[in-house]
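*Asks:* Using only what follows, build the 3D model:
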Amino acid sequence: MHATKDPVFLIALLSCLCLAIILLTLGLLIARTYRHVQQRQRLAFMSELEVLKKERARIAADLHDELSPKLILAYRLVEAVSENRGMGGELFPLALENLLKVSERIRGIAADLYDEMILKDGLERSIQQFISQHEMLEALRVDFRYEVKETLSDTSILHLYRIVQEMVNNTLKHSGAEDAQLKIISNGKYLSFGYRDFGTIRMDQPIDAGVGIKSLYQRVMILGANLFIDVDQGVAYYFKVPLTKLY
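*Replies:* Got it, this is the predicted structure:
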């Protein structure tokens, strides 16, 4: 009997063909999934680089715009005392006060750069310290509420801390608000994050056009959530992320 007319041979041949098609399809799916994962990792990496670039620019601006004037003022006060211009008993304490503020702010900026310190102190305490440092130097007062019992991953802690940093800095630079609220609350399934300032934002450009806002969108996206922004009597930011993505 001819091999091609043998039913057993035909069944075996068809089975081999089906198996080959299945293996080929599976291989294509695996390759496509691998490319997709690589693409997502690359996008996340590029987003992180953009965030780091933005943070370096922010730190440079803080050093130049915030600390430089205080140092110059302290220098002029000391100069006036040394040249017997004005009341030295009044000028010298002012110079010391400015130098103390500069020292505290530099220490705060250094702590912001030190991820290990943030992880050691924990998210709640690190945010409290960051807020208190700004309250000492600025007019802004932040009502902070933290209710999270779960242990978050190191990556999640750092992203959440940087998000708070960016929002507070946006308030100081653009809003002019004297009061703000920050709530980070867990209900056991989700972590809800809300920040609102009570100032008047400059509307000369769209709220989501700035590099700082894009940085916030990127960080929240990396956490696995979507950022919502509302402009009404100040600026409000909100996002909600499953806790399973933060462990």
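*Asks:* rest of the way, CA atoms for contacts and neighbours
*Replies:* Will do.
*Asks:* Tell me, how many residues neighbour residue 168?
*Replies:* Number of residues near residue 168 (other Cα atoms under 10 Å) recorded here: 22.
*Asks:* ok but it is inside a helix, no?
*Replies:* Yes. Counting by DSSP: H, G, I helix; E, B strand; the rest coil, one finds residue 168 located in a helix.
*Asks:* What separation do you get for it and residue 111?
*Replies:* The span separating residue 168 from residue 111 equals 16 Å under the rule Cα to Cα, to the nearest Å.
*Asks:* now the strands for the chain?
*Replies:* With DSSP state E as the criterion, the chain has strands at 141-147, 179-186, 190-197, 228-231, 235-242.
*Asks:* Indicate which one of those strands is closest to residue 20.
*Replies:* strand 235-242 (40.6 Å; Cα to Cα).
*Asks:* Quick one: residues in contact with that closest one.
*Replies:* The contact list for strand 235-242 (Cα atoms under 8 Å, 6 or more residues apart in numbering) reads 175, 189-199, 201, 220, 223-230.
*Asks:* Return the distance of that strand from the chain's centre.
*Replies:* 12 Å (Cα atoms, centre = their mean, to the nearest Å).
*Asks:* Buried residues in it, which are they?
*Replies:* Neighbour-count burial for strand 235-242, counted by 16 or more other Cα atoms under 10 Å, picks out 235, 236, 237, 238, 239, 240, 241, 242.
*Asks:* circling back: for residue 127, which of the strands of the chain is the nearest?
*Replies:* Nearest to residue 127 among those is strand 141-147 (8.7 Å), distances taken as Cα to Cα.
*Asks:* Could you pull up the residues touching residue 161?
*Replies:* Residue 161 neighbours (Cα under 8 Å, 6+ apart): 123, 126, 127.
*Asks:* Same question for residue 225.
*Replies:* Residue 225 makes contacts with 239, 240, 241, as judged by Cα under 8 Å, 6+ apart.
*Asks:* In space, what's closest to the first one - neighbours in sequence excluded?
*Replies:* Nearest-residue entry for residue 239: residue 227, 5.0 Å, with adjacent residues in sequence omitted and distances by Cα to Cα, 6 or more residues apart in numbering.
*Asks:* Please give the structure of this sequence too, so both can be compared:
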Amino acid sequence: MKMCGKKGVALFKRILEALQKRYFTVWFLALIVLILVPNSYMHETPTQFAFSFAILVCHFWLFWTPKSLWTPLRTECVTLLIGLVTIIKALAGGSETIGLLFPLVIFVGVRMEEKRALIYATGLGLIGLLLLIKDHSFFSPHLVPFALTFIGCYVGAKGYRVQFDAYEQNQLHLEQLQKAHAQLKEAHNELQEAAVHTMQVAVLEERTRIARDLHDQLGHSLTSLIVQLHALQFMLKNGPSDAQEAVRNMLYVAKHSLEDIRGSVHTLASDQSSLGLAPLRAFLSQTEKNTGLRCKLVADDPELGLTQTISIAFYRILQEAVTNTLRHSEAGQLDVIVTQDDTHCYMCIRDDGKLTPGETIAPGFGLSSMKERVTELNGSLSYTAVEPHGFEIKVVIPYQDIA
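*Replies:* Now for the predicted structure:
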């Protein structure tokens, strides 16, 4: 019983929602029924009244059916059919049925395009006038009220159609604006993420460069100073004791300074905390958004932990590879595969460009700079054309040789 009660309440709610969505239709049809039904009931036989009521039900169905189901051909066929039935009923049962042309012309005004609607409305109006003249006379007082009411129904229907179309257009524009806003927001977030990762990579590269410069310049200078202090210590072997003590102190300070510099440089340059795949993923996502090149990143582990040094190298190599793909290959798809084992990290970049096996590959500045970057890390880089067409770059970088 409870289940039946719940189903009944749900059904009532659905009916109520449908009535609310078709408020204008319900109000209009109720008005038509109140105007036409009493008149037909008083002046027609039960059979004629049943026929008139059936036509009213057809009109109700016309307005209740969703707009999306009314194709131009279907609208015209149904209008002709109901109009023909109404005219036959008027010819057989008197002029009371002529009032059923009012809801039909409203349907024509609401559902048909402007030119076709005007043709059908004019035809229905003329037929209605002829039926009135047939049942009464050419000078019947019913002609003018009928004509004015008929024209009013048509003009009102067209006005409603214009207003409804404008409302639908505004709703469509609003949906498009909301969709565009969501896309812009998503693109903005991705751009921010890509910018953060790019800045992070740039900072790490700059830090590595500073560490290398400190090691090469300051370390070399301190080493030279220590060598010279050793020589001075030997030269002052038989000299004053205070001079020998001063040299020993300077030598001690220089050695410890060199050790501190080396420790700082090693910490600065070999911070192996993980950047992972985030920079690569952000760069590919931004590339796909901005260029239309479909990009896909595949990894053994979505949270693959690449060291900063390898992440930077892979990021710069991928940047150069994507640039070459966009400039030269006319590719539509680019796949990046990143894997690792106990000793090495691997990256494979493959596109579906126009290059075919057997064609000569002339390494330009981009490939040369990629190879140079990998060589600095004691790794290897190879490239080749793939079947049936496309270009592939393979990068291998060892873990243990990265300082």
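*Asks:* Please state their TM-score.
*Replies:* Aligned and superposed, the two chains score 0.50 in TM-score terms (TM-score structural alignment, normalised by the length of the first structure); 157 aligned residues with a Cα RMSD of 4.0 Å.
*Asks:* What segments of the first structure are helices?
*Replies:* Counting by DSSP state H, the segments of the first structure that form helices are 7-61, 68-82, 88-113, 115-121, 123-137, 154-170, 211-223.
*Asks:* can you redo those as TSV with distance to residue 143 of the first structure?
*Replies:* Listed next are the helices of the first structure as TSV, based on distance: least, Cα to Cα, whole Å:
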stretch	distance to residue 143 of the first structure
helix 7-61	24
helix 68-82	27
helix 88-113	20
helix 115-121	20
helix 123-137	9
helix 154-170	12
helix 211-223	21
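*Asks:* where exactly do the helices run in the stretch 51-200 of the second structure?
*Replies:* Ranges of helices in the stretch 51-200 of the second structure, per DSSP state H, counting those that start in this stretch, are 72-93, 101-111, 114-135, 143-213.
*Asks:* most neighbours per residue, which of these?
*Replies:* With neighbours taken as mean count of other Cα atoms under 10 Å, those reach their highest mean count in helix 101-111, at a mean of 24.
*Asks:* Could you check how far the residue nearest the centre of the second structure is from residue 291 of the second structure?
*Replies:* Residue closest to the average C-alpha location in the second structure (Cα atoms, centre = their mean): residue 183, at 5.6 Å. As judged by Cα to Cα, residue 183 of the second structure and residue 291 of the second structure stand 16 Å apart.
*Asks:* re earlier: TSV for the contacts of residue 225 of the first structure, including distance to residue 28 of the first structure?
*Replies:* Conversion of these to TSV gives the following (distance: Cα to Cα, whole Å):
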residue	distance to residue 28 of the first structure
239	36
240	35
241	32
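*Asks:* Go through these and say which is closest to residue 52 of the first structure.
*Replies:* Nearest to residue 52 of the first structure among those, with distances taken as Cα to Cα, is residue 239, at 21.6 Å.
*Asks:* So which bit of the second structure is stretch 31-49 of the first structure matched to?
*Replies:* Counting by TM-score structural alignment, stretch 31-49 of the first structure pairs with no residue of the second structure.
*Asks:* scratch that, stretch 133-140 of the first structure
*Replies:* Using TM-score structural alignment, the residues of the second structure aligned to stretch 133-140 of the first structure are 286-293.
*Asks:* Outside of the matching stretch itself, list whatever touches it.
*Replies:* 187, 190, 191, 194, 294, 295, 331, 332, 333, 334.
*Asks:* cool, and stretch 95-110 of the first structure?
*Replies:* The contact list for stretch 95-110 of the first structure (Cα under 8 Å, 6+ apart) reads 59, 67, 70, 71, 73, 74, 75, 77, 78, 130, 133, 137.
*Asks:* before we move on, what about stretch 167-187 of the first structure?
*Replies:* Contacts of stretch 167-187 of the first structure (Cα under 8 Å, 6+ apart): 139-149, 191-202, 212, 234-235.
*Asks:* before we move on, the earlier item: looking for the alignment partner of the residue nearest to residue 239 of the first structure in the second structure.
*Replies:* In the second structure, residue 227 of the first structure lines up with residue 381, judged by TM-score structural alignment.
*Asks:* State the distance from its match to residue 167 of the second structure.
*Replies:* Per Cα to Cα, residue 381 of the second structure is found 61 Å from residue 167 of the second structure.
*Asks:* now residue 398 of the second structure
*Replies:* Residue 398 of the second structure sits 64 Å away from residue 167 of the second structure, going by Cα to Cα.
*Asks:* buried set for stretch 200-217 of the first structure?
*Replies:* 200, 201, 212, 213, 214, 215, 216, 217.
*Asks:* one step back: out of the helices of the stretch 51-200 of the second structure, nearest to residue 21 of the second structure?
*Replies:* helix 143-213 (13.1 Å).
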